[in-house]
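**Q** Build the 3D model from these lines:
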Amino acid sequence: MRHQVQAIFSEHKKEITDAWISAIFGTYDIDTVGFLRSQEDAFANPVGNKTKKATAILIDALVDDNLDSDIVTPAMNELIQVRAVQKFEADQAMSVIFVLKNIIRKHIVPKLSKSEEFADLLELESKIDSLALVGFRIYSECRDKVQRMRVDEFKRKHFQLLKRAERILEKPVGEPES
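**A** Got it, this is the predicted structure:
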């Protein structure tokens, strides 16, 4: 990303971050949105806290033009994992990344004066697409993990029922009666 776009992005970093957080919170139902926005306690509002921290890290990474996976992946994990566990569909979970493009356009495009600066903006948007790919991988991994946990829980319950039946019948379940 070249200097003009980066300078404008840096200048509007707080507004962009706040707008992005607001857009993410807006994907929740109306009762939850108020809580996410108003509750500052990290223990009472872990989703809001994680969202604010993750978005700040990701915006800093974009402003600094540093998409190092050691920085970006943990932040994306915080942002996307919650959405995967909360049963957001893939498009709903990932839309929070793509909405950032519109927010950035709103703040940066009016200040661009040369056509080559638009190419720089497209480069920035490509980096956001890269973040989305990281997010989609994380979302898929989280959903797979949740499914495995559900299957394991079903197996545990089934096994416990079999053991209880064996105690009641005083013989292993599944053996034919003599």
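**Q** going forward, measure contacts and count neighbours with C-alpha atoms only.
**A** Fine.
**Q** Quickly find the element holding the spatially most central residue of the chain.
**A** The chain has residue 80 as the residue nearest its centroid, 1.9 Å off, counting by CA atoms, centre = their mean. According to DSSP states H and E, residue 80 maps onto helix 69-85.
**Q** hmm, back to that, got the contact list for the residue nearest to the centre of the chain?
**A** 93, 94, 135, 138, 139 (CA atoms under 8 Å, 6 or more residues apart in numbering).
**Q** any idea how far residue 124 is from residue 134?
**A** 16 Å (CA to CA, to the nearest Å).
**Q** ok, these two, which is more surrounded?
**A** residue 124 (22 against 17; other CA atoms under 10 Å).
**Q** Could you quantify the relative orientation of the lengthiest helix in the chain and helix 69-85 as an angle?
**A** Using DSSP state H, we find that the single longest helix of the chain is helix 115-169. If you take axes from the mean of the first three to the mean of the last three CA atoms, to 10 degrees, helix 115-169 sits at 50 degrees to helix 69-85.
**Q** Show me what helix 115-169 is packed up against.
**A** helix 3-11, helix 69-85, helix 90-108 (3 or more CA pairs under 8 Å, 6 or more residues apart in numbering; DSSP states H and E).
**Q** what's the offset of the last one from the middle of its chain?
**A** Mean C-alpha position of helix 90-108 versus that of the full chain (CA atoms, centre = their mean, to the nearest Å) differs by 12 Å.
**Q** Second chain to compare with the first, below:
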Amino acid sequence: MDLGQAISQKKAAILGKWFRLIMDTYPLDASGFLGREKDRFANPVGYTISREIEVLYDELLQDMDSEKLAASLDSIIRIRSVQDYPPSEAVSFVFLLKKAIREELGDDISDNQAYADLLAFEARIDKLALLALDIYTKCREKIHQIRLNEVKTETERAFRLLEITRRMHDVPDAEEHPGDGENLSP
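**A** Reported below is the predicted structural model:
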């Protein structure tokens, strides 16, 4: 059996191993829950990761449709980007697939051809990781833009409140009376 067939036939075992490796990247108290709870409403994070890694796996075995890959990666990376993982940890789940495959197919990678096939498949995983990093960067940029907009909104709100307070107490504008208050020291 060639390596591609072995990767395809052992899909369930490899996906299970990959999922557990991903769950191990979470703190111990969270990883247990995320790995055990299967209900999509009780555990949307675990459910999403489980569903999307299967799509990624299938695409790696097929033609690597960039739209499907990007959509699945986006679903996982959105979760990991808001959890304040550094970029290396946020996209590390992609590389964990290599470990899962090597652990599951260790005996099947004995000859030179199987090893060459493994390297070719791992190159596809590397491409997936690069796409994941691009998506992570876009997600983080969006988060930073949202935070910046929140700061702008709060600043504008504070200035409006200050203006209302000043009008209520008939405090003159600093622009209307330049020089007032400049020398407040005795």
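**Q** hmm, back to that, report the aligned residue range of the second structure for the longest helix of the first structure.
**A** Residues 112-166 of the second structure are matched to helix 115-169 of the first structure when aligned by TM-score structural alignment.
**Q** what about that stretch, how far off from the first structure?
**A** For stretch 112-166 of the second structure, the mean deviation from the first structure after alignment is 0.5 Å (mean CA distance after the TM-score superposition for the first structure).
**Q** Return the most buried member of the helices and strands packed on helix 115-169 of the first structure.
**A** helix 69-85 (a mean of 19; mean count of other CA atoms under 10 Å).
**Q** That helix: average distance to aligned residues in the second structure?
**A** Helix 69-85 of the first structure sits 1.1 Å off on average (mean CA distance after the TM-score superposition for the first structure).
**Q** What angle do helix 90-108 and that helix make with each other?
**A** Using the same axes, to 10 degrees: helix 69-85 of the first structure against helix 90-108 is 130 degrees.
**Q** Quick check: the gap between residue 17 of the first structure and residue 148 of the first structure.
**A** Distance from residue 17 of the first structure to residue 148 of the first structure, by CA to CA: 35 Å.
**Q** ugh, wrong one, I meant residue 8 of the first structure
**A** With CA to CA as the criterion, residue 8 of the first structure and residue 148 of the first structure are 45 Å apart.
**Q** What of residue 164 of the first structure?
**A** 24 Å.
**Q** Then residue 73 of the first structure?
**A** Computed as CA to CA, the residue 73 of the first structure to residue 148 of the first structure distance reads 22 Å.
**Q** ditto for residue 78 of the first structure
**A** From residue 78 of the first structure to residue 148 of the first structure the distance is 20 Å (CA to CA).
**Q** which of the contacts of residue 80 of the first structure lies closest to residue 54 of the first structure?
**A** residue 135 (12.0 Å; CA to CA).
**Q** check contacts around residue 95 of the second structure.
**A** Counting by CA under 8 Å, 6+ apart, residue 95 of the second structure touches 125, 126, 129.
**Q** What's the match for it in the first structure?
**A** So, by TM-score structural alignment, residue 95 of the second structure is matched to residue 98.
**Q** same thing with residue 86 of the second structure?
**A** Aligned partner of residue 86 of the second structure by TM-score structural alignment: residue 89.
**Q** now swap in residue 18 of the second structure and tell me
**A** Aligned partner of residue 18 of the second structure by TM-score structural alignment: residue 20.
**Q** Please tell me I have it right and that match contacts residue 99.
**A** Yes - with contact defined as CA atoms under 8 Å, residue 20 of the first structure reaches residue 99; the gap is 7.4 Å.
**Q** Just give the nearest non-adjacent residue to the match of residue 18 of the second structure, would you?
**A** Among residues not flanking residue 20 of the first structure along the chain, residue 100 sits closest, at 6.1 Å (CA to CA, 6 or more residues apart in numbering).
**Q** I appreciate the help and will end here.
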